[in-house]
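> I need the structure of the sequence given here:
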Amino acid sequence: MPLSFSLADEPFLQVRYLDGRTSRLGLRGLFTDAAKIADFESPHPPAAAAMLRVLYGMAFRIAAAMEPALADGDVAAAPRQWLRARNSVLATGQFDPGCVQHYFDAVGAGLDLFDAARPAFQDPRLVQECVGTDGKPSPSGVNKLVAGRPSGVNGAILFGHGTDAAASPVHPGAAIWEVLTQSYFGPCGQCTPRRIKADKPGNGMIGPLRGTVSYHPWGPDLFTTLLLGLPCPDPDHADLAPAEPFPWERADLPDALAPAEALSWPAGVLTGRSRHAVLLVPDRENGQIIDAYVTWSTKAAPSPALDPYLIYDTGKGDELQPRKADLDRSVWRDLDALMMDRAGTSRPAIFRHTRWMPSHLRPQVRVRALGFAQERGQQRDFGWYSATTPPLVPWFHEHDPAMALRFEQCRTAAESLGKALQYAAKQAWADVVARGKIDAKKPGPWVEPTMTAYWSDAETIFWELTQSSNTRRPHLDFRSAAETALTTVISTQRRDIRIARALQHARALLWKAVPTPATPVGQ
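Presented below is the predicted three-dimensional model:
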C-alpha cells in the first residue's frame, strides 16, 4: 500500500483552545475550530512564520467561498471595498464548516506529503535531477533539511545533536515544518547539484525571509488572527490575480528554467517567492523521513515586491532592505516602526490599514514577532526568537498620533542612552588602564555586562514610560538606568582612585547624552 500523510487530516498541528485545552489537529480541523483556538505551536519561530503564510492562503480561499467579493478582481482594485468584504467575514465569527470541508476535499491530493505525482510543497523530479556522476540519486541528507542541525559549513546546533553519519529520522508531521522553513529561510550558495537539460548548477539563491523578523497581527482567536493577517491587495506592488493557484492547488510543476513572472496577489505574495526545492525520502516501512533533497528551485531573479510582514529600512542608494533579525535587539525597540512610517523606515504593509479594522477588535489585537538571525549571504544560522506584544493597535499613528510619537521618543531616548553608555564603558576602561584612548579592538571587560544589564532594565522603563498617563522626560529615566548598570559592573572591581575617577568621568558622559529642555517662549 502506498505511503500517505495528508496534511488536511493527519494531526500534525498542536493547538491550544481558548479554554486552555490542547489537542492535535490536521488543517481541516484547524480551520473548523479556528474560532475556538487561541494559538498553535511550532517547532521553532521560523517554521511558524512560514506556516502562517500558508495558513493565510488557505484562509483567503475559505473566506472567499463565504464572501465572493474577496476574490473579485474589481473589488481587489479598491482596497477599501476589499477590507469591507473581509470585515463581513470577520462578522460571521467563524469559518463556515461547509466551506472548510469543501476546500480541503478539493485540494486533498495537493496536501499529501507522499503523493507520487505532486507531493505537498515538494518537487518529485529531484530524484531524477539530483544525481551523481554515476547516475545514482544524490540526496542532501536529512540534517540539511532540519533547521538547527549541523550540516556542511553550518556548524550551529540550535537543537538536537545528530550528525551526518548518524542522522536521526524525522516524523512526517515534523518534516513539513522543515520543508516550509527551507522554502522561506534557506541559504544561498552551495547546494546539492540539480541537472536540468545540459546545466547542472550546484548553487542557489537566498530564501525570501532569510535573516529577517516578521510581524503579524494576533487576534483573540485564530479565526480573527488569520483574517487580519490577509494581505490587502496593492496593485502597485503585485498583479491582482485572486484566481492564481497556491502551490498545493496546482496540478502542474513549475518550470525551474522559466524567466521570472510578475508577482501575483495573493498567491505570489504569500507563497511564490521561494528559491529552494525540497523532496522528502521516507522509509517505505514506517514513513519516517530518513533523507531529503534540498536544492535550488529557480534561477530567476526575485521580484522586488515587498513582503507585507517585514519592516523595511532605506539602505544605500535609497534601496529598501528588510530589517534583520537580531538576537541582541528586543522586539520593543521596533514597535514605533510598526505604528507609523518614517523617513528611512517603511512599516509592514499588513499594519497600514488598521483604520478599517473593526473598532471592537482594535483593543484586542497584539503583534507576534518571529525572527531567525542568519547570515543573509552565508550559510550560517545563529538563533531564533519569538515575542508577542500587549495590544498595540489603539496607539498606532492613525488612531492616536500622540501615543505613536511617544513610543518613538521613548525608543530613541533608550537608543541614545544605550549608545552613550557603550561609549562611557569603553572610556572608563581606557581611563583606568592609563591609556585615556579607547582601543577599538580591546574595549575592555565592562562593555558587555553593562549593556546587558542596561537593556534588561530599559525594557521595563520603556513600558512604564509609554503608559498613557506618563509624561516624564524619557532621557532622564534611561540615563538613570545606564548609570546604575555601569556603576554596578564597575563596583565589582577593587576600588581605587583610578576607578573612582573613571566612573565619575563616565557618569558625566551619560549626562551629556541628556538633551537640555527647551526654554518656553517668552522666558
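> Could you use CA atoms for every contact and neighbour count after this?
Fine.
> Tell me which residue is most central in the protein.
Closest residue to the average C-alpha location of the chain: residue 214 at 2.8 Å, with C-alpha atoms, centre = their mean.
> For it, which three-state class applies?
Assigned with DSSP: H, G, I helix; E, B strand; the rest coil, residue 214 falls in the strand class.
> dump the residue contacts of it.
Neighbour list for residue 214: 49, 309-311, 369-371 [criterion: C-alpha atoms under 8 Å, 6 or more residues apart in numbering].
> Repeat the analysis, applying 7 Å as the threshold.
For residue 214, the contacting residues are 49, 309-310, 369-371, by C-alpha atoms under 7 Å, 6 or more residues apart in numbering.
> Now render those residues as CSV, adding distance to residue 62 and secondary structure.
Supplementary listing: those in CSV, determined by distance: C-alpha to C-alpha, whole Å; DSSP: H, G, I helix; E, B strand; the rest coil:
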residue, distance to residue 62, secondary structure
49, 20, helix
309, 21, coil
310, 25, coil
369, 25, strand
370, 25, strand
371, 28, strand
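> another one to check against the first:
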Amino acid sequence: MAGGPHPQARGVARHAPVPGPRARLLSGSWGAAATIRWGQGGGEALPSSARSINAGHTAGSWGGSGITTHSFNLLDEPWLPVVRMDGSTATLGVVETLTQAHHLRALVGETSTVTSALHRLLLAFLSRALGTVDDLRWQELWSAEGEGFPASELEEYAGRWRHRFDLLSSEQPFFQRPELKEAQGTAALVAFRAAKNNATLFDHSRDGEPRPLRPDVAARWLVTVHAYDTAGTKTPVARGSKKSEAPPTTQFGCVLIEGATLFHTLLLNLLEYAPQRNAPTSTTEEDRPAWEAPIASETAPRRAYGWTDLLTWQSRRVRLTQADQDGEVMIQGAVVSPGTCCRSELLEAEHMAAFRAPWFDQPSDSSEVAQRKKTKTSSLRPVRLDALRGVWRHSQELLLPPAQRWFKPRGNKGLGLSMDGFPEISPARLRPSALERIARLTDTGALPSDAVYTLRIFGQEWATGGSGMIGAWHEEAVPAPAALLRAANPRIGRLIGNAVALADDLASVLRSLERRYRQETDESFTRKEESQKEREGFRYESELQFWPQLPGAFAELLRELAALEDGAGGSGGDPRGEIRALWKWRDRVVDGADKAADRWVRRQARTGHTLLRASAHRERYRAHRQLVVKSFEREVVGHTAPPEES
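Purely as a prediction, here's the structure:
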C-alpha cells in the first residue's frame, strides 16, 4: 500500500530492464542541417543512449563549420515505460504510445508519482490533439477500440508542436528554462537521491557527484519534478527567491480510472474539453499545456488558465545539463529552481481528485456558521492517501454521486467512536469528474452496467515536520463497479458508511486498549504528549496489525453490493442480500480486530501485575467491541428495509 524512497513495481509492471533510447545527431551550420539516425542506412546497431559524434563530417562539409548538437524528441524517442498485453515491457515515444495504446496493457513508471505524472501529460496531449470529445464522439472512440486513437489527428498535432518536445534543444528544451545556469549532479531531479540536507535511507549520493542519467530516465523525472517536487529552499534564479511551494498535485490522491488496456484507461479519464464553453470547469479560452506556452512565460503566482495548463503545471524552473560520456550523450546535471505558484482552488480546477468535508471542521466566524446552515455543507477538502488505514475508507467520496455524505449522529461517551459528537450538518462529497461521464453513459446503455473498473490512486506523503522531505509514495486500488457509480439508491451510501465506520470504531477501541494500558504502566505517560505523538504520525502496534487485513474484504463487499444493485436495476437492491454482505464484512473486521488485540496482549511482559493488567484491558476491549458491533447491526437492519412508497 505504501512505497518507500525507491522504485517499486505493480503487477506485471517490470520484469527486466528495457533497452535505452536511440538518439538523433544533428550536424550542420548556418541553416544547413542533416539528420542522422543511428542504425539506419549504415547498418550500425542502435546504441543504448545518445551519442556525441560529428559523424565524420569535417568543417565545411555541410557548408559550414560542422557544429554538432543533439536531439532527443519525446514525440518519437522511446522514453515512456509501457507494459504490453503479454506482460513484456518496452519504452515508446508519445505518438507511438498513443497510436498503439489499444495494444498496450498499462503505462507504469519507476514510482507511483512518475506513473501519475506521465498519465497527466498524455491526457493533456490527447485533450489538445482530439479537441472536444463529447459523449457521442467518446462512444465512437470506445466502439472503435480495435483502431485506437485516430493517428491522423495525433500526428497533425504533434507536427505543429514538435519543436517544443526536444529534451536537448538549446533554445526551447522540453519543460525547461534555457536561461538557467548549468549544474553538476542530478540528485535534485531524482526524488530518491540524497541531495544537500535531504538524506535518504538507501542512497548515499554526494552533492556535486555526477550520477549521469540516460535521456529517457531524465525525461521521466523532469515531468515528475514539476508535479511532485518537495517544497522548501531551491537554487535561486539570479536574485529571485529561494523558497518554493509544493506543486498542486501533491495536495491530493490523483485518481486514475483503469481499464483493460491503456487505450481504455486514457479514454475513461478523458474529459469533454471545450475551452470556448469553459469545459471542464475553470477552463478558459486561454488554456494551453506547457509546450504551447511561450518559453519565457511569467513566473508570478497565478490561477491556472484551464485543465491542460493544470495538468502540465510548471511548478519549477529546470535546466538539464548534457555531456558526452564514452561516446554517448548523458544528462549529468540538473538545476531545479522555484517556478510558478498555483493560486487556483483545487475544488474548482482539479478533476482527478475526490473531495470530502471533514467530520470536525470548526467555522471561523458567525457568518461562516450562517453560510453553512444555508448551504447544508462544509468546506470540501481533497481526499489524500493514508499509509496505514487505506484510501478505501473514502469509497463514498470516490464512487458515489455528489451528495451530502452519510454519518452516524448518535453518541457514546468515552471511546472516541465515530458516533461521538458529530456535527449537525451532514458532510458533503464530490467524486472525480471522469466518473460522472461513466455513470451517465452506463445509464444510457452505452457502457455495461455490470462492468467493474479499477480506481488507482497515486499519492505522496511528506515526512514528519512538513513538505520539505518525502516520507512515502503510495499507490492503492479500489474497485469501481458501474452499478455503484450510477446508484440512485441513497441506502447504498449509508451501508458503505456503516461498513467504514465499523472499521474506524474498532480501530478506536484498539487504540484505547493500548493507550489506557500505557497510562497505567508507564509513569512518564501524559495525554498531551501522546496526542502530539499521534499528530506526528505515531501508530499503535495493534492498529498496524489491524488495518492491512481490511482492503481485500472491503473490495469484496463493494462488488457484492454492486451486484445486488445491478440486479435490481439501480432501484433499490436486495435488502436480505445486503444484510448478508454486511454480516460477512462484520465478521472479517471483528476477526481482524480480535487477532490484533490478541497479538498485542501476547507481546506484553508476562510478569505479575503487568500480565494481569494486560488481561484486564483485553476483557475491557471485548466489552467495548461488543458495543460497537451491536450499534453497527442496529444501523444496518434499520437501513436495509425497503423505502415506503409515497
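> Which single one of the contacts of residue 214 of the first structure is nearest to residue 107 of the first structure?
Using C-alpha to C-alpha, residue 49 comes nearest to residue 107 of the first structure of the contacts of residue 214 of the first structure, at 22.3 Å.
> Tell me if I'm right that that closest one and residue 370 touch.
Yes - contact status for residue 49 of the first structure versus residue 370: in contact at 6.2 Å, counting by C-alpha atoms under 7 Å.
> So if I had to pick from the two, which one is more boxed in?
Neighbours were counted for residue 49 of the first structure and for residue 370 using other C-alpha atoms under 10 Å; residue 49 has more, 27 against 24.
> how close does the more buried one get to residue 303 of the first structure?
According to C-alpha to C-alpha, to the nearest Å, residue 49 of the first structure stands 20 Å off from residue 303 of the first structure.
> Just give me the match in the second structure for the residue nearest to the centre of the first structure.
In the second structure, the residue paired with residue 214 of the first structure is residue 254, using TM-score structural alignment.
> Distance check, its match against residue 382 of the second structure.
10 Å.
> which residues do these two both contact?
Common neighbours of residue 254 of the second structure and residue 382, counting by C-alpha under 7 Å, 6+ apart, are residue 353.
> For my notes, confirm residue 98 of the second structure occurs in a helix.
Yes - membership of residue 98 of the second structure in a helix is supported by three-state DSSP.
> That one: how many residues sit nearby?
23.
> Relative to residue 362 of the second structure, how far out is it?
47 Å.
> picking up where we left off before, between the contacts of residue 214 of the first structure, which is nearest residue 473 of the first structure?
The nearest member of these to residue 473 of the first structure, counting by C-alpha to C-alpha, is residue 369 at 28.3 Å.
> Alignment lookup: that closest one to the second structure.
Match for residue 369 of the first structure (TM-score structural alignment): residue 457.
> Next, the contact list for that match, please.
With contacts defined as C-alpha under 7 Å, 6+ apart, the neighbours of residue 457 of the second structure are 253-256, 475-477.
> Not counting sequence-adjacent ones, nearest residue to it?
In space, and not counting its chain neighbours, residue 457 of the second structure is closest to residue 255: 4.5 Å by C-alpha to C-alpha, 6 or more residues apart in numbering.
> again, but for residue 555 of the second structure
residue 479 (6.1 Å).
> again, but for residue 274 of the first structure
Distances taken as C-alpha to C-alpha, 6+ apart put residue 183 closest to residue 274 of the first structure, at 5.2 Å, once the chain neighbours are dropped.
> In the second structure, what residue corresponds to that neighbour?
For residue 183 of the first structure, the residue aligned by TM-score structural alignment is residue 226.
> What is the burial count for its match?
Residues near residue 226 of the second structure, counting by other C-alpha under 10 Å: 25.
> Name the helix or strand for it, please.
helix 215-228 (DSSP states H and E).
> what residues does that helix touch?
Helix 215-228 of the second structure has contacts (C-alpha under 7 Å, 6+ apart) with 21, 78-79, 113-114, 117, 189-190, 247, 249-250, 313-316, 330-331.
> Doesn't residue 100 of the first structure lie inside a strand?
No - under three-state DSSP, residue 100 of the first structure sits outside any strand and is assigned helix.
> Which residue in the second structure aligns with it?
When the second structure is aligned by TM-score structural alignment, residue 100 of the first structure is paired with residue 154.
> likewise residue 351 of the first structure?
Match for residue 351 of the first structure (TM-score structural alignment): residue 435.
> My assumption is that its match lies in a helix; please confirm.
Yes - the assignment for residue 435 of the second structure (three-state DSSP) places it in a helix.
> Spatially nearest residue to it (excluding sequence neighbours)?
Sequence neighbours aside, residue 485 is the residue nearest to residue 435 of the second structure in space, at 7.2 Å (criterion: C-alpha to C-alpha, 6+ apart).
> Identify the residues contacting the equivalent of residue 33 of the first structure over in the second structure.
With TM-score structural alignment as the criterion, residue 33 of the first structure lines up with residue 100 in the second structure. Residues near residue 100 of the second structure by C-alpha under 7 Å, 6+ apart: residue 148.
> any idea how far residue 100 of the second structure lies from residue 90 of the second structure?
From residue 100 of the second structure across to residue 90 of the second structure, the span is 12 Å (C-alpha to C-alpha).
> for residue 519 of the second structure, same thing?
Residue 519 of the second structure is 56 Å from residue 90 of the second structure, by C-alpha to C-alpha.
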